[in-house]
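Novice: just to be clear, the model below is a prediction. Sequence and coordinates:
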Amino acid sequence: MKRIVPVVLAVALFMENIDSTVIATSLATIARDIGASPIALKLALTSYYVSLAVFIPISGRMADRFGARAVFQMAIGIFMLGSLACGFANSLGGFVAARFLQGIGGAMMTPVGRLLLVRAVPRSDLVGAMAWFTIPALIGPLIGPPLGGAISTYADWRWIFFINLPIGVIGMMLAQRFLPFIEPIRDTQFDWPGFVLSGLACAGVVFGLSVVSLPALPPSVGVATTVMGLIFALIYVRHARRHERPVVELRLFRVVTLRAAVAGGGLFRIGAGAVPFLFPLMLQLGFGYSPFQSGLISAVSIGGAMMMKTLVKPILKQFGFRVTLLSAAVVGGVLMGALGFYRPDMPLAVLVLLLLIGGFFRSLFFTGVNTLAFADVPQAKTGDATALLAAFQQVAIAGGVAVAGAVLEGSMIWHGRDSAMLGDFTLAFFVVGVVTVLSTLAFLRLPADAGAEVAGRRVPAE
């Protein structure tokens, strides 16, 4: 029973994580069919991320007030409606709006799913459960691009979205059957001014970073929007200090393990968020691979992620969170940087090995850091912690693509080129690898016994 909960949650999250990346290789086909340009259609990608940024902060409070299982099922339903609307869209505006609706559902699925997991699984079993829970986030971005390319090439692109309907129905049925009912917290209050401020802050930063890295609009618009988002973030911080129950509970940063998980996980995600953007481009522009071929090669790291699933619990029990996360961050960052130094004349086995080992350590890091985040959070505050963690994760992922795009563009301008060459990708991978290794700074001061009970290194007191 302890495994069925993360598996049920993974069904819905797998649908969301694939869908968030599956249209990347299908933009040209979709744009041609609805009469828009591929560059303009990138606004549909941005609208999804903006929707996530706006509604993630309120997800934990919604789960507290109406019940986590009910909100999780509602999120699947909204995501299905958005998928249906995407499939029937015939204009740019309609498609962008449909993707925004999808994002509302997606914003609730991941944090509320994580909340269900934390509240339903004993802390001694949380490491193993979190390993299953993180699998969709690891393999979705890898499977999505080749799947989208295959559907667009051999079928109608609208099936990219229609296939979500049966998956969503199965997810809702499994949730009703297997997910535990958790009593709502009836006196939960909504911080509507905080919701508006946090939404403007997160949306401004995410939208700005997305526009800078994917210039569907002039980069100056992205910079200005990012600055506005940061201004609203400062206003929100002032609001949160004065409010008894702000929508994003910044006081939780007093919990040492949660603070380390947010800071270190954010830096690591900047690197991890850049790889799905950089690696297929390098294979296509530098090696001459087709989108489908590059997607298949990228999927090799799934093997490493799956191997980790059975090993993470004994690794954490043996070494603890501090040593495990420091090691995973260093090795993961070095291997990310090494991808940029691979050349077409090298044996393919070298690239496969880099991807396999890199997938293992990225998966180990994410499972560890997501578990550590809740190691010392009081049960009554887990809803607030999920919203806090998810909001910062979303900003970090957008930041990763922005950093990668900025380094790539800057290198091209420096060398006076209109298209990216292998040397540009080498520099970009090196930078994101360094940023990833810098995540170790957040864990250096962790106590050696941080999260010992969750890691299985200490028996809880009776």
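Specialist: Arrived safely, thanks for sending. Residues are numbered from 1 along each chain as shown.
Novice: from here on, contacts and neighbour counts on C-alpha atoms
Specialist: Will do.
Novice: measure residue 386 to residue 249 for me?
Specialist: 10 Å (CA to CA, to the nearest Å).
Novice: between those two, which has more neighbouring residues?
Specialist: residue 386 (28 against 20; other CA atoms under 10 Å).
Novice: that one: which element?
Specialist: Assigned by DSSP states H and E, residue 386 falls within helix 382-414.
Novice: and that helix, what's buried?
Specialist: Under the neighbour-count criterion of 16 or more other CA atoms under 10 Å, helix 382-414 has 382-409, 411-412 buried.
Novice: what helices or strands is the helix or strand hosting residue 173 leaning on?
Specialist: Using DSSP H and E, residue 173 sits in helix 164-178. Contacts defined by 3 or more CA pairs under 8 Å, 6 or more residues apart in numbering; DSSP states H and E place helix 164-178 against helix 4-22, helix 68-88.
Novice: and here's the other structure:
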Amino acid sequence: MFNAVPKEIKVALLMAASLFMEMLDGTIVITALPEISRYFSIGAATVALLVSVYLITSAVFIPLSGWMVHRFGKKKIWSIAIIAFTLSSLANAVAPNFYILLITRIIQGISGSMMIPTARLIVLEKTPSSKLLKMVGYLIWPALIAPAIAPIIGGVIVTYWNWQWIFLINIPIGIIVTLLGYKTIEPDKADKSSVFDLKGFIEIAAASGLILAGAELATHGVYYWSIALIFVVFGLLLGIIVFKHLKKAVHPLFSIDALQVVSFKICQTSGSVLWLCVGALPYILTVFLQTVFQWSAVKAGSYVLFIFIGNIGIKPFTNFIIRHLGYRSALLLSFGMIFITSIALAFITPDTFAMYIMLLALISGAGRSLALTCYNGLSFSEIKSKYRNSANTLNAVIQTLAQGLGISLITVVVDLLQLYFSTAVSYKLGFIFLGVLILFPIIEVMVLPKNIGQTTLIGGEENVSRHIR
């Protein structure tokens, strides 16, 4: 059956599978932290390093990926990355002590940072604008599915097996995708003369690391907020220096010229807010149901699963909606769905009709799916093929920071609210906070031209008829 699929779709599905493996691994481990803590007899704060070092390592090394694919070729870097990711997953499962596990998680974070932008670039670099929306459809589902199903899969694994299987599930996926990728992906030329911007890499790595380290530190309680704020402020100041360096450097690590294109810039600004919410909502809903409603991990995960069902349920219709409404109207529709459901979740109680909670999660998931498809199709709609490597790297850096900040931000907001309100009220206000955040993308998108990204909406018979005329 796989042989009958067109080659470009085969490649897109393989890249999506590798992205799914990485994104699932980045979130599912959260469910296993209590078990790992007991297994190695360590504290909750120490075991949480498994999440933070992975996230920070990924963010630090993503900027390197754009230069590496230039220097060594996309197929080679992707192949090395997925093999290293698979082997490090195995090493995670058999680690004899916590410190070895921490080291293997760092290796896994580095390999994941190479895999994410390279996989996207393999699919998008040569894709004409008229086919971008279609190909993005294959790449977007891992970001939608992985965070939504991670809680229930993790809950089942921890409840009925042991935490090692959190990492072992990557092994068969990694082996299959590696073998299929070796046969399917075409070799590409490497540019041996590519100059490495060491100064730019160090600056970007330091800025990303400080911001995410500060955000992570803030989640450990009010006593850490002062030093966390210092980390974040220094990271942002260093980010300004990075921006100036990339703008003036003769051979920058990656170009930021794509920010001059409105359709790309809008995906980095309001799109980042959406990515932040995408990372935060499944997390806060899971913790809310377990902490406030006192539900088990499996029961809470089964409700959060409806976000995933909404993601998948609307997927066959997203391209149709975008093509008929246009990006601007489709985005506003999706924002409305996210806003309404986020606010509504603040008013659910343990006595709320189960189907109502599931429906809210379903609609929220559908809105997320539509919005992310819009942003991913729009971001490269006006970027020429030769500039997509740099644009892809910049996009990956910003998305990683936004996703990483999502869980940290909502955790800090809820902790801050708990200084003045009960736990239940604080979580409810947390949902409202996420809803209010969506107002920024709504305002920014409302001023966009109605026909923005139109080149990606012209394809198939319409494209042929244009050329005939």
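Specialist: Everything's here; your move. These numbers were taken from a predicted model, which means no experiment stands behind them.
Novice: next, the TM-score between them, please.
Specialist: Overlay of the two chains. TM-score (TM-score structural alignment, normalised by the length of the first structure): 0.94; 458 aligned residues with a CA RMSD of 1.9 Å.
Novice: neighbouring contacts of stretch 332-344 of the second structure?
Specialist: 360-361, 363-364, 366-368, 370-371, 431-432, 434-436, 438-439, 441-442, 445-446 (CA atoms under 8 Å, 6 or more residues apart in numbering).
Novice: mind checking which helix or strand the counterpart of residue 424 of the first structure in the second structure is in?
Specialist: Residue pairing (TM-score structural alignment): residue 424 of the first structure is matched to residue 426 of the second structure. Assigning secondary structure by DSSP H and E places residue 426 of the second structure in helix 423-437.
Novice: average offset between the following helix or strand past that helix and the first structure?
Specialist: Reading on from helix 423-437 of the second structure to the C-terminus, the next helix or strand found by DSSP H and E is helix 439-446. By mean CA distance after the TM-score superposition for the first structure, the fitted helix 439-446 of the second structure averages 2.3 Å away from its aligned residues in the first structure.
Novice: against the first structure, where does helix 439-446 of the second structure fall?
Specialist: Against the first structure, helix 439-446 of the second structure falls on residues 437-444 (TM-score structural alignment).
Novice: quick one: end-to-end distance for that stretch.
Specialist: First-to-last distance for stretch 437-444 of the first structure - CA to CA - comes to 12 Å.
Novice: for it, what is the distance to the chain centroid?
Specialist: Relative to its parent chain, stretch 437-444 of the first structure has a centroid offset of 20 Å by CA atoms, centre = their mean, to the nearest Å.
Novice: which helix in the first structure runs the most residues?
Specialist: Determined from DSSP state H, the single longest helix within the first structure is helix 301-339.
Novice: and the helix holding residue 426 of the second structure, which residues are buried?
Specialist: 423-435, 437.
Novice: do stretch 296-305 of the second structure as well
Specialist: Applying 16+ other CA under 10 Å to stretch 296-305 of the second structure flags 297, 298, 299, 300, 301, 302, 303, 304, 305 as buried.
Novice: distance check, the fifth one against residue 203 of the second structure.
Specialist: It stands for residue 301 of the second structure. Taken as CA to CA, the span from residue 301 of the second structure to residue 203 of the second structure is 39 Å.
Novice: returning to what we had before: now distance to residue 209 of the second structure too, for the buried residues of stretch 296-305 of the second structure, in CSV please.
Specialist: Formatted as CSV, those follow (distance: CA to CA, whole Å):
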residue, distance to residue 209 of the second structure
297, 31
298, 33
299, 35
300, 32
301, 31
302, 34
303, 34
304, 30
305, 31
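Novice: now, which of these sits nearest residue 184 of the second structure?
Specialist: residue 305 (32.6 Å; CA to CA).
Novice: contacting residues for that closest one?
Specialist: Contacts of residue 305 of the second structure by CA under 8 Å, 6+ apart are 148, 149, 152.
Novice: counterpart of it over in the first structure?
Specialist: By TM-score structural alignment, residue 305 of the second structure lines up with residue 299.
Novice: skipping adjacent residues, who's closest to residue 324 of the first structure in space?
Specialist: Distances taken as CA to CA, 6 or more residues apart in numbering place residue 316 nearest to residue 324 of the first structure, at 6.5 Å, with adjacent residues excluded.
Novice: map that neighbour across to the second structure for me.
Specialist: In the second structure, residue 316 of the first structure lands on residue 322 (TM-score structural alignment).
Novice: and for residue 84 of the first structure?
Specialist: So residue 84 of the first structure corresponds to residue 90, using TM-score structural alignment.
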